[in-house]
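Chemist: Pasting the sequence and the predicted coordinates here, then a few questions.
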Amino acid sequence: MVFLIAGCTFGRPELYYPSGITLNPNTGDIYVSDSSNNRIMQYRYPYESSWGTVVAGGNGYGYNNTQLSNPVGLYFDSSTNSLLIANKDAHNIVRWVLGASNWTLVAGSNNGIQGTTSTLLSFPNDVILDSMGNIYVADGGNSRVQFFLAGQSNGTTIAGVTATPGGNAILLSSPSSLVLDRQLNLYVSDTGNQRVQKFTRL
């Protein structure tokens, strides 16, 4: 069976290009990146209504810390009751604590600057955490995956080569989504190459 959880089938849609989704495993609530509306929506379990609540952004497109700019990938961090958001057009990863009115910077620029250095990002598509709080970012515009130790803003490239898209075994092209398994092997949706790559933990 199929159930409508978010948005609508007919009439005025609530969502506009939804692109990311994450789950709060403690409550069952889901969070959706409503990308073209520059906001994150919450849908409460047991999803009795397909109308959600804005929990992040919703203040127009922009780079200040109350706004989002084409948010895409999402990750719910249960240890801090917050959302990590790949804030794509702002070239950063931000943390939005549920109930707060603004984000704090996790990685990348806080004023919309993109770049190829270890502290900058370019159109990040996804973000995930491991059990130690380390952060992994699909840095789409740089065709790489960046690894940030917990609490650090200086990243290390662990997959791909910075600003070098390609199709051989060590290169990526516009990576868009990330998953870790229990052994911390990394799976990358290598969108530009029409494939999924596995990178084993060193």
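Modeler: Nice, I can see it. Numbers count the residues shown, from 1 in each chain.
Chemist: Going by C-alpha atoms from here, please, whenever you check contacts or count neighbours.
Modeler: OK.
Chemist: Heading C-terminal from the helix or strand hosting residue 178, find the next helix or strand.
Modeler: Secondary structure from DSSP states H and E places residue 178 in strand 175-180. Reading on from strand 175-180 to the C-terminus, the next helix or strand found by DSSP H and E is strand 186-190.
Chemist: In contact with the residue nearest the centre of the chain, which residues are there?
Modeler: With the centre of the chain defined as its mean C-alpha position, the nearest residue by C-alpha atoms, centre = their mean is residue 73, 2.4 Å away. If you count contacts by C-alpha atoms under 8 Å, 6 or more residues apart in numbering, residue 73 has them with 19-21, 33, 85-87, 125-127, 177.
Chemist: run the last query once more with 7 Å
Modeler: With contact set as C-alpha atoms under 7 Å, 6 or more residues apart in numbering, residue 73 has these partners: 20, 85-86, 125-127.
Chemist: Could you do residue 170 as well?
Modeler: For residue 170, the contact set (C-alpha under 7 Å, 6+ apart) comprises residue 160.
Chemist: Touching, residue 125 and residue 142? I think so.
Modeler: No: because the distance of 10.8 Å does not satisfy C-alpha atoms under 7 Å, residue 125 is recorded as not touching residue 142.
Chemist: higher neighbour count, the two?
Modeler: Neighbour comparison, residue 125 and residue 142: the larger count goes to residue 125, with 30 against 27 (by other C-alpha atoms under 10 Å).
Chemist: Below is an additional structure, to be compared with the one above:
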Amino acid sequence: MFDWKIWVETSTAPPTICSAVTWSENAITVAGGNDNGAALNQLSYPNHIFVDDNDSVYIADNHNDRIVKWAPNAISGELVAGGNGRGNNLNQWSGPSTVFLHKEGKLYISLNSNNRIQKWNNGASSDERIIGQFGPGGDANQFNESWELFVDFSRGIYISDLWNHRVMKWIVDATTLFVDAAGDLYVAGLGNHRIQKWAKDSEEGVTVAGGNGQGSNLNQLNDPTSVVLDVTGNVFVTDYGNDRVVQWLVGAKTGRLIAGGSKGNGVNQLDRPEGLQFDTK
């Protein structure tokens, strides 16, 4: 028999609470309270909530297969994700169990009955499956029902794997990999704002570009999405958040701008570049 609980996450650091604090004896309803139902002023078996920095409440509305947001003092919720009916298609959900709002505005949602984790970008009309491509199971690329997830500041995703009796950490924002002729692996770490080189058979990586925090200086990167190397080992990076492509020479401490640098559709501009390849010329 399960001990059902509603778990609460926040996007801020844990508060400092005086040991002598007193609490009100009476609660205040901040969402729902209008019987079980599917209207936007109702909820149906809410399973998990997340409170953002503005005190808006995001709710995994389990039986309505949706995520709703209730602003402070609202009398009705706002549909922010899901709501396309119950099912297993990629645009459908079956029982969202957890919702987590990352600091960049992206929602991470655990779909317990679908055995997958979805990411919903701010303002998007559809979501993206990021974990659960291989169905339920006990292998390292699977899980079997998750009722809780947490996303750290580097976008590492921690999930409770109920029937495998374990907690897993998934790294899903290493967007692009490149392997050189020596078998060394280069990884674009989106959330870490760096490019790392993992030498063949090594147990740890070495930062070869970025790694100085998120920013626009030439020794920094901002959500790098792709990495390629030339024949001499120089690193070329699509710096998504800075709308540019930068080159890092072997051993360099700073990059060199080679394309873009401002957002737009001009011939000298880029707009959130994601991919990079060399042609034969």
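Modeler: Received it, and whenever you're ready, just let me know what you need. Here the structure is a predicted model, which means the values were calculated and not measured.
Chemist: so what corresponds to residue 101 of the first structure in the second structure?
Modeler: Superposed on the second structure with TM-score structural alignment, residue 101 of the first structure falls opposite residue 75.
Chemist: and what of residue 183 of the first structure?
Modeler: For residue 183 of the first structure, the aligned residue in the second structure is residue 154 (criterion: TM-score structural alignment).
Chemist: For residue 183 of the first structure, which non-adjacent residue is closest in space?
Modeler: Closest residue to residue 183 of the first structure in three dimensions, ignoring its sequence neighbours and counting by C-alpha to C-alpha, 6 or more residues apart in numbering: residue 201, at 7.4 Å.
Chemist: From one end of stretch 50-58 of the second structure to the other, what's the distance?
Modeler: Across stretch 50-58 of the second structure, the terminal residues are separated by 5 Å (C-alpha to C-alpha, to the nearest Å).
Chemist: that older thread, can you confirm the residue nearest to residue 183 of the first structure is in a strand?
Modeler: No: secondary structure assignment (DSSP: H, G, I helix; E, B strand; the rest coil) places residue 201 of the first structure in coil, not in a strand.
Chemist: hang on, isn't it packed against residue 185?
Modeler: Yes: taking contact to mean C-alpha under 7 Å, the distance of 5.0 Å between residue 201 of the first structure and residue 185 places them in contact.
Chemist: More neighbours: which of the two?
Modeler: With neighbours defined as other C-alpha under 10 Å, residue 201 of the first structure and residue 185 compare such that residue 185 has more, 13 against 10.
Chemist: how near is the counterpart of residue 76 of the first structure in the second structure to residue 59 of the second structure?
Modeler: Residue mapping for residue 76 of the first structure onto the second structure gives residue 51, with TM-score structural alignment as the criterion. When distance is defined by C-alpha to C-alpha, residue 51 of the second structure is 9 Å away from residue 59 of the second structure.
Chemist: likewise residue 157 of the second structure?
Modeler: Residue 157 of the second structure sits 19 Å away from residue 59 of the second structure when distances are taken as C-alpha to C-alpha.
Chemist: Now do the helices in the first structure.
Modeler: Secondary structure of the first structure, counting by DSSP state H: no helices present.
Chemist: how many neighbours does the aligned partner of residue 120 of the first structure in the second structure have?
Modeler: Counting by TM-score structural alignment, residue 120 of the first structure corresponds to residue 92 in the second structure. Residue 92 of the second structure has 19 neighbours, counted by other C-alpha under 10 Å.
Chemist: what do you get for residue 66 of the second structure?
Modeler: Residue 66 of the second structure sits with 27 neighbouring residues when counted by other C-alpha under 10 Å.
Chemist: what do we get in the first structure for it?
Modeler: Matched to the first structure by TM-score structural alignment, residue 66 of the second structure sits across from residue 92.
Chemist: Hmm, residue 84 and that match touching each other?
Modeler: No: with contacts counted by C-alpha under 7 Å, residue 92 of the first structure stays clear of residue 84, the gap being 10.4 Å.
Chemist: Return the residues in contact with the match of residue 66 of the second structure.
Modeler: For residue 92 of the first structure, the contacting residues are 86, 107-109, 121, 124, taking C-alpha under 7 Å, 6+ apart as the criterion.
Chemist: Using CSV, please lay out those together with distance to residue 53 of the first structure.
Modeler: CSV is the format used below for the contacts of residue 92 of the first structure (distance: C-alpha to C-alpha, whole Å):
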residue, distance to residue 53 of the first structure
86, 19
107, 26
108, 28
109, 28
121, 29
124, 25
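Chemist: Look up how far residue 200 of the first structure lies from the residue nearest to the centre of the first structure.
Modeler: Spatial separation of residue 73 of the first structure from residue 200 of the first structure under the definition C-alpha to C-alpha is 22 Å.
Chemist: likewise residue 155 of the first structure?
Modeler: Spatial separation of residue 155 of the first structure from residue 200 of the first structure under the definition C-alpha to C-alpha is 19 Å.
Chemist: Please apply the same query to residue 160 of the first structure.
Modeler: If you go by C-alpha to C-alpha, the gap between residue 160 of the first structure and residue 200 of the first structure works out to 13 Å.
Chemist: okay, the two: which has more neighbours?
Modeler: When neighbours are counted by other C-alpha under 10 Å, residue 160 comes out ahead of the other of residue 160 of the first structure and residue 200, with 24 against 12.
Chemist: Just confirm that one contacts residue 173, I think it does.
Modeler: No: using C-alpha under 7 Å, residue 160 of the first structure is not in contact with residue 173, being 8.2 Å away.
Chemist: Need the residues touching each of the two.
Modeler: Going by C-alpha under 7 Å, 6+ apart, residues that sit against residue 160 of the first structure and also against residue 173 are residue 143.
Chemist: what's the burial count for residue 17 of the first structure?
Modeler: 14.
Chemist: now swap in residue 104 of the second structure and tell me
Modeler: Burial of residue 104 of the second structure is recorded as 9 neighbouring residues (other C-alpha under 10 Å).
Chemist: That one -> the first structure?
Modeler: Matched by TM-score structural alignment, residue 104 of the second structure corresponds to residue 132 in the first structure.
Chemist: Skipping adjacent residues, who's closest to that match in space?
Modeler: Nearest residue to residue 132 of the first structure in three dimensions, chain neighbours excluded: residue 150, at 7.3 Å (C-alpha to C-alpha, 6+ apart).
Chemist: if I look at the aligned residue in the second structure for the one you found, how far off is residue 229 of the second structure?
Modeler: Pairing criterion TM-score structural alignment: the partner of residue 150 of the first structure within the second structure is identified as residue 122. Computed as C-alpha to C-alpha, the residue 122 of the second structure to residue 229 of the second structure distance reads 32 Å.
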